[in-house]
Structure formats: C-alpha cells, structure tokens
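1. no FASTA, just this:
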C-alpha cells in the first residue's frame, strides 16, 4: 500500500473531481446521442465536423485542464475534470445552436 504524498493540512480535491466528472458525463449524454443518431441516419461523411467536435472538444478540455495547478491531493485530476466540464458545457451550447439552426433553416 502506498502512502499519500499530500501533507495533512493540504486540501483533497478527489471528491470534488469525482463529482465534477459525473456532472460533465451527464452533460455529454445529449450531444453524443444527437450526433450518433444523425450519423446513423445520414452517414459520417455529411456529419464529419460535428463528430470531430464531439470527440475533440473533451480531449482538448482534458489536455488544457491537465496544465492547471491545484495544490493538494488529486489536484491534477481535478484540473482534468474541470477541463472536461467546461468542454461539456460548450458541447451543450453547440447542441443548442445546432438545434436552433435545424429549426430555423428547414
């Protein structure tokens, strides 16, 4: 068993990071569902950009979050989870824009 390297007075980010990661996973369900249904209906060739955004934005958010500096146990994990949460909020905004565009431009 490996002892935790954090000092006893440092803040532990692990519970907050797990909660943020669960929230971001819940926010990503709708964009993933929408793009997967449309890819099955129209094919991947027509929906290449939304599919690349759907895959690339969370990866980019996790990469940017890995460079955030949080001192304490689980600080890097919290940064990654925070980056993924921001990416999932952006994905939900893009989904709202795509939905609005599909309604207004028949």
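-> It's in. Bear in mind that the values here come from a model prediction, so they are computed numbers and not experimental data.

2. only C-alpha atoms for contact and neighbour calcs from this point on.
-> Will do.

3. Is residue 24 in contact with residue 80, as I believe?
-> No. Between residue 24 and residue 80 there is no contact, the gap being 11.2 Å when judged by C-alpha atoms under 8 Å.

4. second one coming, line it up with the first:
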C-alpha cells in the first residue's frame, strides 16, 4: 500500500477554505439585504444593474478562483472561496460607495 503524495506534507486547505466561505457569506449579507429591499421597493426594472452586479461579481470571483492552483486536499475549493471572498469585499465596497452617494446627494 502506497501513501498518497498529496497527503505526505500534511497540508490540507479544507479548514481554511471553510473559514473563508463563512466570512464570504457574512460579508454578502448586507449587500444582498440592501438590493432585496431596493428591488421590493422600486422593482427589478429600475435596479437591473445592481442586481446584475450582485449576482455576477461572486460568479466571476468563483470562476477566477477556480483557476488558482493550490496543491493539496481542498486546494481548488480554497481558490474558489478566495475568489468569492474578494468579490464579497468588492460588494461591501460598492455598498459603501452607494451609501456615501445617497448621503451626499440626498437621494
């Protein structure tokens, strides 16, 4: 019986990827909540671009993250979650810009 060479170094990315996925979910709550409230108030037609950004940015992050190469168990999952994590940070930055614009212009 031979040992798996990927497990020889003992590095598994699964716990780190799980933590990053949890942080991504936490960071996406506020942008999703804001867009859902706005869509229910004004309708989807007027807010098509924010909804498209909300849906497309995490998908784009996951696609880019899938091409990251981490050697070891859970490496691809870590790449995908890192892409989604960066996308969630960008969504929070967009939400902050949206909030700042709403405050300074008075809606």
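-> Cool, got the structure. Everything numeric in this text was worked out from a predicted model, so none of it was measured.

5. Show me which of residue 24 and residue 80 of the first structure is the more surrounded one.
-> residue 80 (24 against 21; other C-alpha atoms under 10 Å).

6. Could you say which helix or strand holds residue 27 of the second structure?
-> helix 14-42 (DSSP states H and E).

7. Can you name every helix or strand that the following helix or strand past that helix contacts?
-> Downstream of helix 14-42 of the second structure, the next assigned helix or strand under DSSP H and E is helix 48-66. The elements that helix 48-66 of the second structure packs onto, with contact taken as 3 or more C-alpha pairs under 8 Å, 6 or more residues apart in numbering; DSSP states H and E, are helix 14-42, helix 75-105.

8. And those: which comes nearest residue 58 of the second structure?
-> Taking C-alpha to C-alpha, helix 75-105 is the member of these nearest to residue 58 of the second structure, at 5.1 Å.

9. Buried residues, the closest one. List them.
-> 75-92, 94-95 (16 or more other C-alpha atoms under 10 Å).

10. and the angle for it with helix 48-66?
-> Between helix 75-105 of the second structure and helix 48-66, the angle comes out at 150 degrees (axes from the mean of the first three to the mean of the last three C-alpha atoms, to 10 degrees).

11. Good, wrapping up.
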